[in-house]
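Enquirer: dropping a prediction and its sequence here:
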Amino acid sequence: MRVALLISGGGSNMKALVADMAGDHPCRPCLVASNDPAAGGIAWAAGQGIATAVVDHRPYGRDRAGFETALRDRIDATQPDLICLAGFMRILTPDFIRAYAGRMLNIHPSLLPKYPGLHTHARALQAGDTQAGCTVHEVTADLDAGPILGQARVPVLPGDTEETLAARILVQEHRLYPAVLRRVAQGDRARLDLG
C-alpha cells in the first residue's frame, strides 16, 4: 500500500513510520507533504529518496478550499492508499476529509476522547490526571473524534511539566503509530492498546 504522510515540522512521527515501512511491511511511503516550507521533515524525506511536496497555506489566507485543492492535487498525483497525518497542524475541512474517508489516520497526544485539540499536556496536568498518553484514530469531520484505532498510556509522574510529559508520550507515539498503520494496512482495525 502507498502511504502519503502530512507534516508541519520536524516530522518525528513521520520518521518513525518511514523507518517501520521496510522489509515485509505492507506499506511504502509515496509522499511527504507539508504546509510549511521550513518544515525540517521535508529535507529529511527528500534525503531518503521519498517524493516531497510543499503547499504553503499562508498565501491562501482565508481560502481554505484553495489551499486544500492544491494539497489534494499533490497528494492525488501519488495515488496513495492511505494518508497519515503526522504532526500536520492544519484543521481540514469536511470536504477534504470526505475525499479520503476511511483512509486517513491521525495521531493525537492525549487519551481521546479526553483533550481534543491543543494544549493536551497542560490540560492533563491541570486536571490532576494520573495517566496520559496518545491515540491513533481515523480522521472524521469531527475534530479528534474519529474511531479510535490504538492508544498508548504513560503515568503522570510527580513533578511532571508539560515538557517532561510530552517527551515521554512522544516515545509511545513512535511505537503506537507504526504498529497501528501496519495493522490497518493488513485489514485489522481492532483497537490496539499499548502500555
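Expert: In hand now; what should we look at?
Enquirer: please count neighbours and contacts with C-alpha atoms only from this point.
Expert: Will do.
Enquirer: so the closest residue to residue 94 other than its chain neighbours is in which element?
Expert: Counting by Cα to Cα, 6 or more residues apart in numbering, residue 94 lies nearest to residue 141, which is 5.0 Å off, once chain neighbours are set aside. In the assignment (DSSP states H and E), residue 141 maps to no helix and no strand.
Enquirer: against residue 111, how distant is residue 141?
Expert: Per Cα to Cα, to the nearest Å, residue 141 is found 19 Å from residue 111.
Enquirer: these two: who's more crowded?
Expert: Legend: neighbour count by other Cα atoms under 10 Å for residue 141 and residue 111, higher for residue 111 (22 against 16).
Enquirer: how is the more buried one assigned, secondary-structure-wise?
Expert: State at residue 111, reduced to three classes by DSSP: H, G, I helix; E, B strand; the rest coil: coil.
Enquirer: pretty sure it contacts residue 151?
Expert: Yes - if you go by Cα atoms under 8 Å, residue 111 and residue 151 touch, sitting 6.8 Å apart.
Enquirer: for comparison:
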Amino acid sequence: MSETLPAGARFAVLASGSGSNLQALLDAYPENVAVVGGDRAGAFAFRRAKKAGVPVVHLDPGDYRTREDFDREFAGRIAAYDVSLVVGAGYMRILSPVFLARFPAVLNVHPSLLPAFRGLDAPGQALRAGVEQTGVSVHFMVEEVDAGPVVAQEAVPVLPGDTRETLLERMHPVEHRLLVGAVRDHFQGKSGF
C-alpha cells in the first residue's frame, strides 16, 4: 500500500541481505526510492530493486584500501542520485563519519529497544540475556554504533522456546511498519532532523 510523501522527496536505501525492509519501503513509496546501495553482490535486495526499476549501486569493500575510502566512494555514488535521506534497511556495515557527513540525515532500523543490545546480533543478545521482551528501534545514525536519536520504537515479546529465527520472524513486520512511518515522519518534518 503506497503512501504519499511531499513533492521531490527522494531517498536512498542501503541493504545487505534479503531486502524485506526495502520491499516495505518500495511498496509504500514507489516513486521516492531513488537508489538502492549495498556491499554484497548477491543480496536479494538488489533483485527487488531491479524488479521495481530502481537503480542499484554495488561496491565491493575488498576493492578499497580502507573503510573510509570505501565509504567516500559509496557516498559519492549514492549522492549522485540527489537524495536528502539515506535509510539503512538491513545494511550490515558500520558507516564511517566520511559517509554520514555527506548526507543531511541517515536513518537505520535496529532489532532491539535501544539503547539495549546495540551492535551485531541483537536478537541473539536478547535471547542470551533472558529478557522477556525486546523490540525494534528506528534511529538516526551517528558516529557511535546504534547511539543516535531514536525516532520510533515498539516492543516485541520474547516467547518461551524462541530461537533467533522465530524472534526475528515476529520482529520483521514491526520493522517494516516503523521504518515506513519514520521515513514519512522525516519528510513531514516530524522527526526532529
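Expert: Thanks, I have it. Please read these numbers as outputs of a predicted model, since none were measured by experiment.
Enquirer: re earlier: what is in contact with residue 111 and residue 151 of the first structure at once?
Expert: When contacts are counted by Cα atoms under 8 Å, 6 or more residues apart in numbering, residue 111 of the first structure and residue 151 have 133, 134, 135 as shared neighbours.
Enquirer: next, the contact list for the equivalent of the last one over in the second structure, please.
Expert: Same thing as residue 135 of the first structure. Under the alignment (TM-score structural alignment), residue 135 of the first structure pairs with residue 137 of the second structure. By Cα under 8 Å, 6+ apart, the contact list for residue 137 of the second structure reads 109-114, 150-154, 175, 178.
Enquirer: how much space between whatever residue of the first structure lines up with residue 116 of the second structure and residue 94 of the first structure?
Expert: The alignment partner of residue 116 of the second structure in the first structure, by TM-score structural alignment, is residue 114. Distance of residue 114 of the first structure to residue 94 of the first structure, given as Cα to Cα: 22 Å.
Enquirer: which stretch of helix or strand covers the alignment partner in the first structure of residue 186 of the second structure?
Expert: Matched across to the first structure, residue 186 of the second structure falls on residue 184, judged by TM-score structural alignment. Assessed by DSSP H and E, residue 184 of the first structure sits inside helix 162-185.
Enquirer: now do the buried residues in that helix.
Expert: 165-166, 168-185 (16 or more other Cα atoms under 10 Å).
Enquirer: quick one: distance of that helix to the chain centre.
Expert: 10 Å (Cα atoms, centre = their mean, to the nearest Å).
Enquirer: following that helix, which helix or strand comes up?
Expert: Counting by DSSP H and E, the element after helix 162-185 of the first structure in chain order, helix or strand, is strand 192-194.
Enquirer: give the other helices and strands that that following strand contacts.
Expert: strand 148-155 (3 or more Cα pairs under 8 Å, 6 or more residues apart in numbering; DSSP states H and E).
Enquirer: read off where the strand it packs on ends up in the second structure.
Expert: Using TM-score structural alignment, strand 148-155 of the first structure lines up with residues 150-157 of the second structure.
Enquirer: just stretch 31-44 of the first structure next, same as before
Expert: Here stretch 31-44 of the first structure aligns to the second structure at residues 35-48, judged by TM-score structural alignment.
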